[in-house]
Structure formats: structure tokens, C-alpha cells
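S.K.: Please find the sequence and the predicted model below.
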Amino acid sequence: MNTILKVFKNEFKMYTRDKKLLVNTLLLPILIYPLIIAIVALGAFISMKSDVQGIKVSFQGKNLEVMEAMKKTKGIKIIDDRVYSDSDILDRTVDAIIVLSEDKDKVIQIKYDSTKKSFLFDKITDSIQKLKVDYITSVLKGKGLKYDNINPISFKTLNEKGKTMDSFTMVISLVLPMLFLLFPMISTSYLTTDIAAGEKEKNTLEPLLCTKTSRYKILLGKLLFTSIISVIISIISILVLGLAAIAAISAFNVSISSMSISFSGIGFMISLIIIMLTVIFLSALQLTLSFFAKNYKESQMLVSPLLIIIMVPIFMSMFLPDKSIFYHLPIFNVVLILKQLTAGIINFANVSIVIGWLVIYIIISVLLCIKAINSEKFIFRV
């Protein structure tokens, strides 16, 4: 154990001294993620500003009731100085054209540029829908009936904790699992490349392997280093991203307490355990490829396809149904269980299955890596 810790301490010293590696794995994420949030917030601000200014709407045809309803709708500016055509939408002269008819049975058409659609466009449909309800209500009232008689059932969707699942929560439950895996993947690829192929390039790996220290202990020390540093970097990156998101949300005077985020403390701890196990598994695979590479550049060329292969199930799992078969497939199972945990769902049966498989993956990948480091032909390609 002392030997493994010595290897870990040595790798940590080399890591803190390597400015390029520190910038790539630690400083860039801390700077880039808030920048991403700032850009998104700026886009939201521009969109909100345009919404405040309102959208310009023109009419084709006549329907006095609809036209009057539109004029009363806040955020909609009626432009009636001339007859506008579809080309005017593309020229940004007018934002939307509503095609009307005095015949109530004829479909009302709403033409707009889909690339410029904002939330204010929903006010057009909401206004027409309200007018429709008012019309039905007046007809029913004349016959001694109420609108509730033809619309007797209403409902709202709640999650397992009795909270309304807003769009923010649903987006978070989709994005967080992806980020939880992308952060350690990126940092691990840099670290494993540096401590294996990087040492070959610096001519420090061969002298290290020639010492009395067992090669598997050297491997475990390097694996311990990449795993711990990758998890720390991931946690820091997620915290920085979270703080930047909170700052952006606060800037628009949105109440954070009103958002139904269900990520519990237990769920967060289980997520960390799963992320750490996944990092060990990925580190062992990437170390094996990095030991095979002759230099830093070749290692990156070998590791990059692996990262692409891993990213496929990460993105696919965001939209896959929650079926038992996927809890037995690598990476798919990790993303699915993280989706549950971020939504506040802790299914210990599924958690046990995923952790069990991760342990098996780790054993296989570490044994593969040990076999690789013990093979002169594999490491030095002789």
C-alpha cells in the first residue's frame, strides 16, 4: 500500500508542476463553463428584450372578433398600414401574418419565421383559444348549459414526491447525467495520456518499470491518481457550472426555490460513488491504450475513438425508455441510473445492479491493464 501511495504522490507532484496539464484539466473547465452559461444567459436576455418590445402581427382577411382579441393581447403589435406577404416575414418587416375569414368554420392560419419564434408567439394561439372558449360558453349559455359540461375532466402531472415537473427540472434530469460523465471522461483522457504515453516520451517510464517495485503496484498508483483527480475535477466543474447557472437565473429575477429540483443528498452521494467507479473503469481502459501508444500524440489518436464510442450510449441513454435490459449494458446503465437519481428517484435494486456491473467492468479492465503493463512487447512494441 505504501508503494501505491508513493506512486500516487509522485504523480500528483508531477501534475501540479505541469502547467499545461493543469490548464487543460482544471483551469479551462472553471473558465469555460461559466462562459457557456453567460452566453446562454445573454441569448435569453436578447430574446426576453425582443419579447418586451413585442411582436409585429399583420392580418390577411377579416374576422372582427379575432382582430379585436389580438389588439387586446399584451405583447402583440398590430401592423395594418398595408397588406403584408410571406416575403415580408423573411425580410423581418413583420413577425407573423394571421390569415382570417369571416366564416368561423374556416381554419385560421398563423404564418411566421420558425427561426425567430419566441414565447410571445404562444400568445397568439392562447388568444384564439380563449376566444374559442368564450364563443362555446356563450352558445351553451343560450341553451342553459355550462362549458364545464363538455369539459368535465381536468388534470395536472406530478412526480413521485407530489411536485409539479416543470420544464427546468426535466431539462436538468436530461443534461446532468451527461455532464456527470463528460467531465470525468475529458479529464481522465488528459491524465492517462500524460502518465503513460507522456512518460514514454519523456523517457521516464522505462526506468520506473526497471525498479524493484511491482508493476501492478505502479499501475494501481497511477490508477488511483487518475481516478481521484478526475472525480475532484468533475465535482469542481459541476459546482462552478451550478454557481454560474444560479447567478444567471438570479440575474433574471427567477426564484430558485420555485424550481422543483429533486436531487437529494443520498442521491448525490450514490451518484458520486457511481461516477468514481465509472472513472476507475474508464481510466483502466484508457491507460491500457496509452501504454500501447509510442508517444503522447499517438495516445490521443487511440483514446479519441474510445471516447466517441462511449459518448454514443451517453447521448442515446438520455432518450431511451427505462427498460431492465439497459441496466445490464455498459454506460447505458450509468446514464439511466443517474437520470433517476437527479430526478430524486432512488431505486436500490437498480442501483445495486449498476454498481455490481461496474465492479465487474473494473475487474476486467484492471486485469487487462495489468496484463498490458507486464508485457514488454505490448508497452514498448518490440
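M.R.: Arrived safely, thanks for sending.
S.K.: Every contact and neighbour count from this point should use C-alpha atoms.
M.R.: Will do.
S.K.: Show me which positions of stretch 260-268 end up buried.
M.R.: Applying a neighbour-count criterion of 16 or more other C-alpha atoms under 10 Å, the buried positions in stretch 260-268 are 260, 261, 262, 263, 267.
S.K.: here's the one I want to compare it with:
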Amino acid sequence: MSFKTVGLIFKKELSDLFRDKKTVLVGILIPLLLLPIMFYFMSAGIEKTAKKENFNIAIEDKGKSSLDKFLKEKDDLNIKTIEFDEAEDKVKNGEIAVVITIPDNFEENIKNGVQTNIDVIYDDSSQTSSMVFSKVNQYIGEFSQNVVKTTLTNRGIDPSVLLPVNINKKTIVEEDDGVSKMIMSMIIPLFIVLYCVTGPLPAATDLGAGEKERGTLEPLLTTKASRLSILYGKVFAITVLGIITAIAAIAGLVISFKISPGVFGGGVENFDIGISPLAILIIFTFTVLTSMAFGALELAISIYARSFKEAQTYTTPLTILAFVPTFLMYTVDGKNIDNIYFHIPIANVMSILKEVTLGVINIQHILVVLGWMIAYIVISVAIARYMFNKENVIFRT
């Protein structure tokens, strides 16, 4: 094998891939542009749902209670007047989010310290209605606390007796930063692994089965370049495309963070994406290794396939199998990962990326997963080499 020949094959395959507009569109532009657009509209939908105009509530209060007055003073509630015999229908069709019925003896019961029931109608199948109910429930709880405090104060009792233990919160990071890092530790590893799996796929399919269909693989094999040089040139070209696709996806994600922070942080406006240079280096290293492992394996499958369509059929189960451990690790706490996960394919990469995103640099974990990744690459390249050296596979049509 000649490194010079490998470099020539690599340049040739890479230029062929980027000459194809579909590669640029699918591999780079779609993740780079689609993600910000998608998250922008998601954020717009969340903001629209949270607008006061959608927080429609109706209050039936014949006794002119203090609770009625309390709720009407809240700026984020939109009080509507309706016919109360149609209350359930109006909630069902979404015209009203929540209907509250306050009994006539409400004030009398409050003054006498008697527990009072109020009826609240809402639709738990509606996101807006559930959100408004949660807000109303919060305000009613606040009103109840005020009543209790007033009652105790009038009786000469310190209201603090109701809360004998008070918690002074102290986080190791700023509260918003903590939320940001938690969200990032879930989303960034997920996108990196998904695009490391799917990013090399179009190139692998094209440089294997695609070339067999076009009849361009046989002339390449008749050149002075050894099969091993051709194989490595193709693997490196596929790996580069996978890396670029993953970087484009993360770039699109970062743009989404900046444009629509609320959709990620649950109201955190200043979404911090601060990751240390060392963490970025580790993330990039495992992105390269994951892309190479899957790129070589997908190329092996593509070479085995008779046609482009058959290659797509064969690689589909591979991507599905890769998604299982990826989503398995999605909600796992990056600072409390069991050691077994560092030995499970793909789950181990997700584990390292989660730790690193949260700022945890565990050398032992990194070395363990690095060893596994090297083993995966050796196995994948060996399979691809085996396929590439078998005449009945190469000329299989």
C-alpha cells in the first residue's frame, strides 16, 4: 500500500462526492439550515401558546369573592364572560382554556376557617388548557397561602411556623448555565452520533454499489493502485463526509441555540454554549473515530450489494440498530453513568460525549472508549477489506 496512492484516491473520491450537488445538499446544507428553521418554528409555536390571548379563563362567582378579584389582577390571565351552561362545550372546542366556579359561601367559609371546594374544568388533552390549568392552580395555591398567613397574623401567630425548615439553594454553577449544560448534554451527543452514523451513508453507498452500477469501479481496479490503497482512499473520503455532516449539524444546532434559546432551556434566555477547548478536541476526536467506524462498515455493505437500491436496503437495519443505544442514552445523567455503558457500542461514545459536554474529563473512561473505538475501526476496515478482495463480491451484479 502506498500512502501517496491513498492520497490520490482520497482526493479523487472526495472531489467526485462534492461534485454531486445532492451530497452538498443532503450532507451539509440540510442540517445546517433545516435545524435552525425547525427550532425557530418550534419556538414560535411555544411562544404563541404562552401568549395571554390563549390564557382564556371564565369565572363564575355569584358571591363576588376575593379569589375572583385576586385572579383578575393577574396580567397573564385573559378573563372571558360566557354562558356557564355551555362551559364544558367551550372548553372542549378550545374557546375557553379553564372554567372556574366559586361557590356563594366562599368568603364566609374563608372567614370561618372552613375548607372550601371550587370547581375547575379543563381539557387535559389540550396543551394550552393544561398549561393554563397549571398556572391557575399555582395562583390558587398562592391565594391560599396568603389567606393562611393573614389568618395566623390576625391570631398573633408567626406564619413561619408553617415552614419550620427553609432551604437556601446554592448551585455549583449559575442556575441558567446549569440548565444550558444539562440540555446540551442531551442534545449535542445525540446529534453527533446520529450524523456520524447517517452522514457517511450516502457517500459509502455511492462509492461502493453506486460505482458498481455506473461501471466505474472496474476501470479503477485496473490501475496501478492496489486494492488496499483504493479501499483506504474511499474510507477516508467517506469519513471526511461524515465529519463534515456532523459539524454542519452541530453548527445548525448552535445557530438554533442562539436564535431560539427558549425552546431548549425552558425559558432560559441567555443560553450558554461554553465548552472548553479540551472538550471540543475530545468531541472532535470521537466524531472522527465514529464516522470512520461506520463509514468503513457501510462501505463493506455497499460493496457487497448488487445495486444502489440494494445497498440502501442492507444499510437500513444497521442505522436502526445504531439508533437503539443512542436513544437509550439520551436521558441518562452524564455525571452518573454506570461503567457498563462504556463497553456497549455507540452507548460508550454517547457516554463520553455526555461527560465531556458537562465538563467531566475522566481519563480512564476516555481511554476505555478510545480502545473500543480503535477495535471497532479495525473490525470494520477488515470486513471492508475482505469484501473488496473477493472477486465474486466486487463483480456481483
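M.R.: Arrived safely. These numbers were taken from a predicted model, which means no experiment stands behind them.
S.K.: TM value for the aligned chains?
M.R.: Taking TM-score structural alignment, normalised by the length of structure 1 as the basis, the two superposed chains have a TM-score of 0.88; 376 aligned residues with a C-alpha RMSD of 2.7 Å.
S.K.: coming back round to it: switch the buried residues of stretch 260-268 of structure 1 over to CSV; also include secondary structure and distance to residue 124 of structure 1.
M.R.: CSV is the format used below for the buried residues of stretch 260-268 of structure 1 (DSSP: H, G, I helix; E, B strand; the rest coil; distance: C-alpha to C-alpha, whole Å):
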residue, secondary structure, distance to residue 124 of structure 1
260, coil, 29
261, coil, 31
262, coil, 34
263, coil, 36
267, helix, 42
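S.K.: In contact with residue 300 of structure 1, which residues?
M.R.: Listed by C-alpha atoms under 8 Å, 6 or more residues apart in numbering, the contact set of residue 300 of structure 1 reads 189, 193.
S.K.: roughly how far apart are it and residue 311 of structure 1?
M.R.: 16 Å (C-alpha to C-alpha, to the nearest Å).
S.K.: How about residue 67 of structure 1?
M.R.: Separation of residue 67 of structure 1 from residue 311 of structure 1 (C-alpha to C-alpha) stands at 51 Å.
S.K.: where exactly do the helices run in the stretch 101-250 of structure 1?
M.R.: With helices called from DSSP state H, counting those that start in this stretch, the stretch 101-250 of structure 1 shows them at 121-142, 167-195, 197-202, 205-209, 215-251.
S.K.: What is the mean deviation of the second one from its aligned residues in structure 2?
M.R.: I take that to be helix 167-195 of structure 1. Helix 167-195 of structure 1: mean distance to aligned residues in structure 2 after superposition is 1.8 Å, counting by mean C-alpha distance after the TM-score superposition for structure 1.
S.K.: gap between that helix and the chain center?
M.R.: 8 Å (C-alpha atoms, centre = their mean, to the nearest Å).
S.K.: So which bits of it are buried?
M.R.: Neighbour-count burial for helix 167-195 of structure 1, counted by 16+ other C-alpha under 10 Å, picks out 169, 173-174, 176-195.
S.K.: Can you tell me what residue 334 of structure 1 aligns to in structure 2?
M.R.: Taking TM-score structural alignment, residue 334 of structure 1 has residue 349 as its aligned residue in structure 2.
S.K.: quick one: which helix or strand includes its match?
M.R.: Assigned by DSSP states H and E, residue 349 of structure 2 belongs to helix 347-357.
S.K.: what helices or strands is that helix leaning on?
M.R.: In this structure, helix 347-357 of structure 2 makes packing contacts with helix 175-198, helix 277-304, helix 308-328, helix 363-389, judged by 3 or more C-alpha pairs under 8 Å, 6 or more residues apart in numbering; DSSP states H and E.
S.K.: how about the longest one: buried residues?
M.R.: The neighbour-count check on helix 277-304 of structure 2 (16+ other C-alpha under 10 Å) flags 279, 282-284, 286-304 as buried.
S.K.: what's that helix aligned against in structure 1?
M.R.: Counting by TM-score structural alignment, helix 277-304 of structure 2 pairs with residues 265-292 of structure 1.
S.K.: Over in structure 2, tell me which residue corresponds to residue 52 of structure 1.
M.R.: Checking with TM-score structural alignment, residue 52 of structure 1 has residue 52 as its match.
S.K.: Based on its surroundings, how many neighbours for that match?
M.R.: Neighbour count for residue 52 of structure 2, taken as other C-alpha atoms under 10 Å: 14.
S.K.: helix/strand/coil for the closest residue to it other than its chain neighbours?
M.R.: Ranked by C-alpha to C-alpha, 6 or more residues apart in numbering and with sequence neighbours excluded, the top spatial neighbour of residue 52 of structure 2 is residue 76, at 5.3 Å. Classification of residue 76 of structure 2 into helix, strand or coil gives coil, according to DSSP: H, G, I helix; E, B strand; the rest coil.
S.K.: Can you name the residues that contact the residue nearest to the spatial centre of structure 1?
M.R.: Centroid-nearest residue in structure 1: residue 175, 2.2 Å away (criterion: C-alpha atoms, centre = their mean). Contact partners of residue 175 of structure 1, counting by C-alpha under 8 Å, 6+ apart, are residue 318.
S.K.: and it, what pairs with it in structure 2?
M.R.: With TM-score structural alignment as the criterion, residue 175 of structure 1 matches residue 187.
S.K.: how big is the offset of stretch 378-388 of structure 2 relative to structure 1?
M.R.: Here stretch 378-388 of structure 2 is compared with structure 1 after superposition; its mean distance to the aligned residues, by mean C-alpha distance after the TM-score superposition for structure 1, is 1.4 Å.
S.K.: what range in structure 1 matches that stretch?
M.R.: Mapping stretch 378-388 of structure 2 onto structure 1 (TM-score structural alignment) gives residues 363-373.
S.K.: chain center to the matching stretch: distance?
M.R.: With C-alpha atoms, centre = their mean as the basis, the mean position of stretch 363-373 of structure 1 lies at 31 Å from the chain mean.
S.K.: And for stretch 245-265 of structure 1?
M.R.: Relative to its parent chain, stretch 245-265 of structure 1 has a centroid offset of 16 Å by C-alpha atoms, centre = their mean.
S.K.: What of stretch 259-276 of structure 2?
M.R.: Using C-alpha atoms, centre = their mean, we find the averaged C-alpha position of stretch 259-276 of structure 2 to lie 13 Å away from the chain's own average C-alpha position.
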